[in-house]
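Q: give me coordinates for this.
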Amino acid sequence: MPTGVAIHDAREQLFVAAERVLLRDGPSALTSRAVTTEAGCAKGVLHRRFADFDAFLAELVLDRVARIDARTAALRGRAGTGSVADNLTEALTDVFESVAVAIVGLVISRDGLRARLRRTTPTGIPVLMEAAAMIASYLAAERDLHRIAATADIDTLAPTLIGTGHLLFADRKGTPPEAAAVRRAVASVIAGVVREP
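A: Predicted coordinates for the structure are as follows:
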């Protein structure tokens, strides 16, 4: 690889390459060489920007977490429109059809990465915790609009929905679940609290 060629937005290029390797080959195949080869750049490009490979992976995870955080306002803004089940189905599909399932596998498989991420996410698994917070925020907005029962235990419903979504989408190599299957699961979880006509 030539080392004198300037790479525009190398950080994002490396992140996208890491996602491709992760999605295609899984967490065990994710190495600095695999990432730089996929990105079409010299290995030194990664090591000049990050202290080590776990620092790179931590930044990748945090960047993807920030993307979920950005979706929170959009989902919350949908409160009062459409059906609660449809909004949740779309939100879960959006999260889990992305790289989230692969990121969870990566975090679980690398002790050094998990240790670094504990600085910002002291409990739980990054990505899943933020996704649960996104769902909880939406459910709270729907409860304020009386489309969810005032007695609904949002702190239990949100992680239940995330766990359900994760299980539905967990087979990285298989066919993703159909929207109808995701909606059925969502409807079952929220059946006792939805107050829509």
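
Q: when you work out contacts or count neighbours from here on, use the C-alpha atoms and nothing else.
A: OK.

Q: please enumerate the helices of the protein.
A: Counting by DSSP state H, the chain has helices at residues 10-25, 32-39, 43-49, 53-77, 84-97, 100-109, 111-117, 128-144, 154-169, 179-190.

Q: which positions in the last one come out as buried?
A: Of the residues in helix 179-190, those buried by neighbour count under the rule 16 or more other Cα atoms under 10 Å are 182-183, 185-187, 189-190.

Q: this one as well, want them side by side:
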Amino acid sequence: MPTGIHIRDARKQLFGAAERILLRDGPSALTSRAVTVEAGCAKGVLHRHFADFDAFLAEFVLDSVDRIDPQAAALRESAGTGTVAGNLTDAVTALFSSVAVAIVALITFRDELRARLRETWPAGVPVLTEAVTMIARYLTAERDLGRIAADADVDTLAPTLIGTAHLLFADRTGAPPKTGDVHRAVTAILAGA
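A: All right, here's what the predicted structure looks like:
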């Protein structure tokens, strides 16, 4: 690898490389060498920006969580439009068609990464807990608008929707679920609401 070449936004470049490897080859292929080769930089670049590889992975996971914010804002803004089941189907499909499912596998795969994440994220899997918050806020807005029952338990519905969607999308080797299958699951969960 060439050295002495300035890399613009090295963190972004390294995170992009990690995401591509994770999606293409899974968590077992994610090594510091694989990331730097994919990013086209010297291995020292990663270690110049992060204390070690697990620190890099923790920042990568937290960066992925931050990228949920625009999705969450768009979902909240959709309250009162379309159908609740349709909005949720689109939201969970977009979420789990991204790197979210692969990040769950990565966190499960690496004990040291889980330990690092616990330092700043005390409970749950960061991507999934942020997704639950996104869904709960949306459902609360829809409840306030009267589009779901006033007594709907959004704190139970949200994790149920995310858990179900995660199970639908969890198989990295098969075809992703069809929109109709996701919609059917969302509709079944919302049936009492």
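
Q: any idea what the TM-score comes out to?
A: Remark: TM-score between the superposed chains equals 0.98 [TM-score structural alignment, normalised by the length of structure 2]; 193 aligned residues with a Cα RMSD of 0.8 Å.

Q: quick revisit: the helices of structure 1: which one's closest to T3 of structure 1?
A: helix 43-49 (8.3 Å; Cα to Cα).

Q: mean shift between that closest one and structure 2?
A: Superposed on structure 2, helix 43-49 of structure 1 shows a mean distance to its aligned partners of 0.5 Å (mean Cα distance after the TM-score superposition for structure 1).

Q: quick one: residues in contact with that helix.
A: 10-11, 14, 32-33, 36-37, 53, 56 (Cα atoms under 8 Å, 6 or more residues apart in numbering).

Q: mind checking how far that helix is from the chain centre?
A: With Cα atoms, centre = their mean, to the nearest Å as the basis, helix 43-49 of structure 1 stands 26 Å off its chain's centre.

Q: buried ones in it, by neighbour count?
A: Judged by neighbour count (16+ other Cα under 10 Å), helix 43-49 of structure 1 contains these buried residues: 43, 45-46.

Q: which of the residues you listed sits closest to A91 of structure 1?
A: Taking Cα to Cα as the measure, A91 of structure 1 lies nearest L46 of those, at 32.7 Å.

Q: quick revisit: so can I have TSV of the contacts of helix 43-49 of structure 1 showing distance to E97 of structure 1?
A: Converted to TSV, the contacts of helix 43-49 of structure 1 look like this (distance: Cα to Cα, whole Å):
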residue	distance to E97 of structure 1
A10	25
R11	23
L14	20
S32	25
R33	26
T36	24
T37	25
F53	25
F56	23
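
Q: tell me which residue is most central in structure 2.
A: Nearest to the mean C-alpha position of structure 2, by Cα atoms, centre = their mean, lies A100 at 2.9 Å.

Q: re earlier: show me which of the contacts of helix 43-49 of structure 1 are buried.
A: Of the members of the contacts of helix 43-49 of structure 1, the ones counted as buried by neighbours, 16+ other Cα under 10 Å, are 11, 14, 32, 36-37, 53, 56.

Q: export the residues you listed to JSON lines and tack on distance to R114 of structure 1?
A: Output for those, formatted as JSON lines (distance: Cα to Cα, whole Å):
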{"residue": "R11", "distance to R114 of structure 1": "21"}
{"residue": "L14", "distance to R114 of structure 1": "20"}
{"residue": "S32", "distance to R114 of structure 1": "17"}
{"residue": "T36", "distance to R114 of structure 1": "22"}
{"residue": "T37", "distance to R114 of structure 1": "25"}
{"residue": "F53", "distance to R114 of structure 1": "13"}
{"residue": "F56", "distance to R114 of structure 1": "13"}
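
Q: out of the helices of structure 1, flag the one nearest P2 of structure 1.
A: Closest among the helices of structure 1, using Cα to Cα: helix 43-49, at 10.5 Å.

Q: need the helices of structure 1 in CSV (columns: distance to T3 of structure 1).
A: Below are the helices of structure 1 laid out as CSV (distance: least, Cα to Cα, whole Å):
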stretch, distance to T3 of structure 1
helix 10-25, 13
helix 32-39, 12
helix 43-49, 8
helix 53-77, 19
helix 84-97, 35
helix 100-109, 29
helix 111-117, 28
helix 128-144, 38
helix 154-169, 40
helix 179-190, 46
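
Q: out of the ones you listed, the one nearest G4 of structure 1 is which?
A: helix 43-49 (10.6 Å).

Q: any figure for the gap between R33 of structure 1 and L14 of structure 1?
A: Per Cα to Cα, to the nearest Å, R33 of structure 1 is found 11 Å from L14 of structure 1.

Q: kindly apply the preceding question to G124 of structure 1 instead.
A: As for G124 of structure 1, its distance to L14 of structure 1 is 26 Å (criterion: Cα to Cα).

Q: grab the nearest non-local neighbour of L117 of structure 1.
A: A58 (6.3 Å; Cα to Cα, 6 or more residues apart in numbering).

Q: for that neighbour, give its distance to T156 of structure 1.
A: Relative to T156 of structure 1, and taking Cα to Cα, A58 of structure 1 is found at 28 Å.
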